[in-house]
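1. sequence unknown, structure follows:
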């Protein structure tokens, strides 16, 4: 699996950074994800073929996240969000990662630099379900310790629009 922040099964993915035109296309897609290629091309003043080629390249390079990241787990009956910070035995990191990827409630796993090894975003139906999920994580071979925090409120949604705006504007002073 390859994603903007992840790795392919064989290791890290090397991506070519988006350029100014990529950012303009992505900004328009971020604003209206259902835009057609023709509509994007018209709004940006470029050809439909250019838009299509750029989007195809961005998708092939792993620079676009899966569409399922737009789905709010609350709409699926999972109103509880939590983060589980995990310390693992380093030689068993891949075992833990494989086990985490099997749990449907695990939304994302990030490798950390620092005193803890993994940051695991999970969704749960209620407090009892969260207790069950954290128990599953704690019981995984290779897990040394966990610390769970329930998300009380989201103050800033995940976003990239400000980064796209900056890149689409081009170098400072131009």
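-> Arrived safely. Only a predicted model underlies this, so the values are computations on that prediction, with no experimental measurement involved.

2. drop to CA atoms for contacts and neighbour counts, all remaining ones
-> Will do.

3. now do stretch 107-127: everything it contacts.
-> For stretch 107-127, contacts defined as C-alpha atoms under 8 Å, 6 or more residues apart in numbering pick out 73, 77-88, 97, 105-106, 130, 133.

4. in helices, which of those fall?
-> Residues of those located in helices (DSSP state H): 97, 130, 133.

5. will you turn those residues into TSV that also has distance to residue 31?
-> Formatted as TSV, the ones in helices among the contacts of stretch 107-127 follow (distance: C-alpha to C-alpha, whole Å):
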residue	distance to residue 31
97	34
130	34
133	35
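
6. hang on, the earlier thing: which of the contacts of stretch 107-127 are buried? Put it as a PyMOL command.
-> The PyMOL command for the buried members of the contacts of stretch 107-127 (criterion: 16 or more other C-alpha atoms under 10 Å) is given here:
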select buried, resi 73+78+80+81+82+83+84+85+86+87+88+97+105+106+130+133
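
7. let's bring in a second one:
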């Protein structure tokens, strides 16, 4: 899908605050409210906008974040993924190329909770090895 300059401006405005009323978006972009609503409907229909979400403020963000790189035994990926789905601290799981098979992002409210979560991951049937990277600070975040 090709986006024009107005679409990009609309998406940028929504990225700042997805709760901005359509009338305010229209005023900000210098467009009619019906035009903005039609563009939003088109962007949603074509998959450019998948939904509107809540971003946690500092008061609700977990204290710790970590990335776990996991090497999985042959043919054990479904078993490991089932285990990871059952761990609430696991936020995302990506498959990767290279010496690790999975890249897992997790959160915890304390080092003890992080340690327990890492133990649960390491004990999972099919996990051959893992390496943990604890996030210290965020320098760039373009995730919105």
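-> Thanks, I have it. Only a predicted model underlies this, so the values are computations on that prediction, with no experimental measurement involved.

8. can you tell me how far the residue most central in space within the second structure is from residue 67 of the second structure?
-> Centroid-nearest residue in the second structure, with C-alpha atoms, centre = their mean: residue 92, separated by 6.6 Å. Here residue 92 of the second structure is placed at a distance of 10 Å from residue 67 of the second structure (C-alpha to C-alpha, to the nearest Å).

9. all helices of the second structure, in order?
-> Listed in chain order, the helices of the second structure (DSSP H) span 5-16, 22-29, 33-45, 77-85, 111-123.

10. in this structure residue 89 of the second structure contacts residue 115, no?
-> No - in this structure, residue 89 of the second structure is not within contact of residue 115 by C-alpha atoms under 8 Å, at 11.4 Å.

11. how many residues are close by the equivalent of residue 115 of the first structure over in the second structure?
-> Taking TM-score structural alignment, residue 115 of the first structure has residue 99 as its aligned residue in the second structure. Using other C-alpha atoms under 10 Å, residue 99 of the second structure has 10 neighbouring residues.

12. cool, and residue 38 of the second structure?
-> 12.

13. that one -> the first structure?
-> That one, residue 38 of the second structure, aligns with residue 53 by TM-score structural alignment.

14. please say which position in the second structure residue 149 of the first structure maps to.
-> Using TM-score structural alignment, the equivalent of residue 149 of the first structure in the second structure is residue 133.

15. that match is in contact with residue 68, isn't it?
-> Yes - here residue 133 of the second structure reaches residue 68: they are 6.2 Å apart, a contact under C-alpha under 8 Å.
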